[in-house]
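>>> Predicted coordinates and the sequence they were generated for:
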Amino acid sequence: MLTIWGRASSSNVMKLLFLCEELGLPFERLDAGGSFGRTNEPDYLAMNPMARVPTIVEEDGFSLWESNSILRYLVARHAPGSPLHPADPRTRAGIEKWMDWQLGHLNAPMTTILFTLYRTPEPERDRAALARAEAETATLWGVVEAALEGRDWLGGNALSLAEIALAPYLHRWLNFPITRPEMPRLKALHGRLMIRPGFARHVAVPIT
């Protein structure tokens, strides 16, 4: 059975749990990271020298870290060529573009909002940094809103790794206690994701 190391509240762990549900892939999740610790212990560092979550370990001892790389690997291993990560080079590149965009552009300002509002005592919050992050994320989500014009999914005609990689961030963006522009296509995408059991179970959870 696949072992997933990482706390359930981690957006990067949520992605993997969502995908495993889509693939019907059995897994065991072990708490690590945040208040659970473990990531700086020697046995964990032997699997993942970055001391972050998630890390996966297969029954034969193979381990892998970096959440979006794990997403690609799991589909290649268990559902090669599926709509989640199609074989067609252009369709696949279109999906991977959003996965890279999430890492390179969206992650930082979304993390600023999360840590400011949920993990920093109110007297210590940097309101200026929060305002900048809110403005930046609004612009970034506007790119996704525009890309959804005339289509239900970012990566083709079905759910793909593009949506799975963005899923935790989309749910948080629409539920953060902030003022944000109306983006009806994003809300509709969220609604389509809500009917997926893996999203409802592992992603659409209270923000902590």
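Cool, the structure landed.

>>> alpha carbons only for contacts and neighbour counts from here, please
Noted.

>>> Report the secondary structure state of the residue of the chain most remote from its centre.
The centre of the chain is farthest from one residue, Pro123, which by Cα atoms, centre = their mean lies 29.4 Å away. When classified by DSSP: H, G, I helix; E, B strand; the rest coil, Pro123 comes out as helix.

>>> want to compare, so here's the second one:
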Amino acid sequence: MLTIWGRTNSVNVKKVLWAVHELEVPHERIDAGGAFGLVNDAEYRAMNPNGLVPLLKDGDLVLWESNAILRYLCAKFGAGSLWAEDPAERAIGDKWMDWATSNLAGPYRDVFWNLVRMTPETRDDAAVERGRTACSALLARVDQALADKPYLSGETFRMGDIPLACFAYGWYEMPIERPHLPNLDAWYARVRERPAFATAVAVPLT
């Protein structure tokens, strides 16, 4: 059985939990990170020297970095569903996984941390607005990409849609002004209908 370390309110942990629920893979989850601590314990650091979540153990394999874990799970358990066998088809969505991490995560964090995890007294409103503006511009690129296909992965929901959809949940739930992006809105409505999204992603923002 897989073992996953991580707290359910982490975007990066949500990616992994969504995949195992989507693929119906038996697993055990251990609370770690944030208020749960554990990540600085010597035993944990021996598995993940970064002291971050998520962390996956599958037999003798110990793996960290959420996108790497997601790719591994989909390759092992999701052939024909979340994992496209054709490399070119798979790459269509795969690029959005790293794009979400390298482009969107930074400005999103400025909005999320200040609005959700900071108190009104410690909140940086200027950082919120900078992050909101940057995210709006970035998500407009996603909206354009979705103009001719229902999913970032193409005609079918696959692995490449998961990371951005985890960020999108917070984006749509936070009390902020959002630009009108009809293709993004329609894509988000489609991914929200998946039962595994409700189980793994749609939890209160904390």
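Perfect, thanks for sending it. Quick caveat, the model's predicted, so the values are computed rather than measured.

>>> for stretch 121-128 of the first structure, the distance to its chain's centre please.
The chain centroid and the centroid of stretch 121-128 of the first structure are separated by 26 Å, computed with Cα atoms, centre = their mean, to the nearest Å.

>>> Pull up the aligned stretch in the second structure for it.
Here stretch 121-128 of the first structure aligns to the second structure at residues 119-126, judged by TM-score structural alignment.

>>> First-to-last residue distance for the matching stretch?
Start and end residues of stretch 119-126 of the second structure are separated by 15 Å (Cα to Cα, to the nearest Å).

>>> Could you give me the buried positions within it?
The neighbour-count check on stretch 119-126 of the second structure (16 or more other Cα atoms under 10 Å) flags Arg123, Asp124 as buried.

>>> Residues in contact with that stretch: which ones?
Stretch 119-126 of the second structure is contacted from outside by Asn114, Leu115, using Cα atoms under 8 Å, 6 or more residues apart in numbering.

>>> same deal with stretch 93-109 of the first structure?
If you take Cα under 8 Å, 6+ apart as the criterion, stretch 93-109 of the first structure is touched by 68, 85, 133-134, 136-137, 140, 154-155, 160-162, 165-166.

>>> Touching, Pro83 of the first structure and Trp153? I think so.
No. Counting by Cα atoms under 8 Å, Pro83 of the first structure stays clear of Trp153, with 11.0 Å between them.

>>> so what sits against both of these two?
Residues touching both Pro83 of the first structure and Trp153 by Cα under 8 Å, 6+ apart: Leu159, Ser160.

>>> A strand includes Leu205 of the second structure, no?
No. Membership of Leu205 of the second structure in a strand is not supported by three-state DSSP, which gives coil.

>>> Excluding sequence neighbours, find me the nearest residue to the counterpart of it in the first structure.
With TM-score structural alignment as the criterion, Leu205 of the second structure lines up with Ile207 in the first structure. Leaving out its chain neighbours, the residue that sits closest to Ile207 of the first structure by Cα to Cα, 6 or more residues apart in numbering is Arg172, at 6.9 Å.

>>> Would you quantify the distance from the one you found to Ser10 of the first structure?
Distance of Arg172 of the first structure to Ser10 of the first structure, computed by Cα to Cα: 12 Å.

>>> on that earlier part again, just name the closest of the contacts of stretch 93-109 of the first structure to Arg180 of the first structure, please.
Nearest to Arg180 of the first structure among those: Glu134, at 7.9 Å, using Cα to Cα.

>>> That closest one: which element?
Taking DSSP states H and E as the definition, Glu134 of the first structure sits inside helix 127-147.

>>> how close does that helix sit to the second structure?
Superposing on the second structure and averaging over aligned pairs (mean Cα distance after the TM-score superposition for the first structure), helix 127-147 of the first structure comes out at 0.7 Å.

>>> Quickly note the distance from Gly150 of the first structure to Gly156 of the first structure.
Distance, Gly150 of the first structure to Gly156 of the first structure, using Cα to Cα: 12 Å.

>>> So which of the two has more stuff around it?
Taking other Cα atoms under 10 Å, Gly150 of the first structure and Gly156 do not tie; Gly156 has more neighbours (18 against 8).

>>> give the contact list for the aligned partner of the more buried one in the second structure.
In the second structure, the residue paired with Gly156 of the first structure is Gly154, using TM-score structural alignment. Taking Cα under 8 Å, 6+ apart, we find Gly154 of the second structure in contact with Glu89, Ile92, Gly93.

>>> Same check on Leu166 of the first structure?
Trp98, Met99, Gln102.

>>> Check Ala202 of the second structure too.
Tyr169.

>>> Which parts of the second structure are helices?
11-22, 42-47, 66-77, 87-99, 105-112, 125-145, 162-173, 182-192, 195-200 (DSSP state H).
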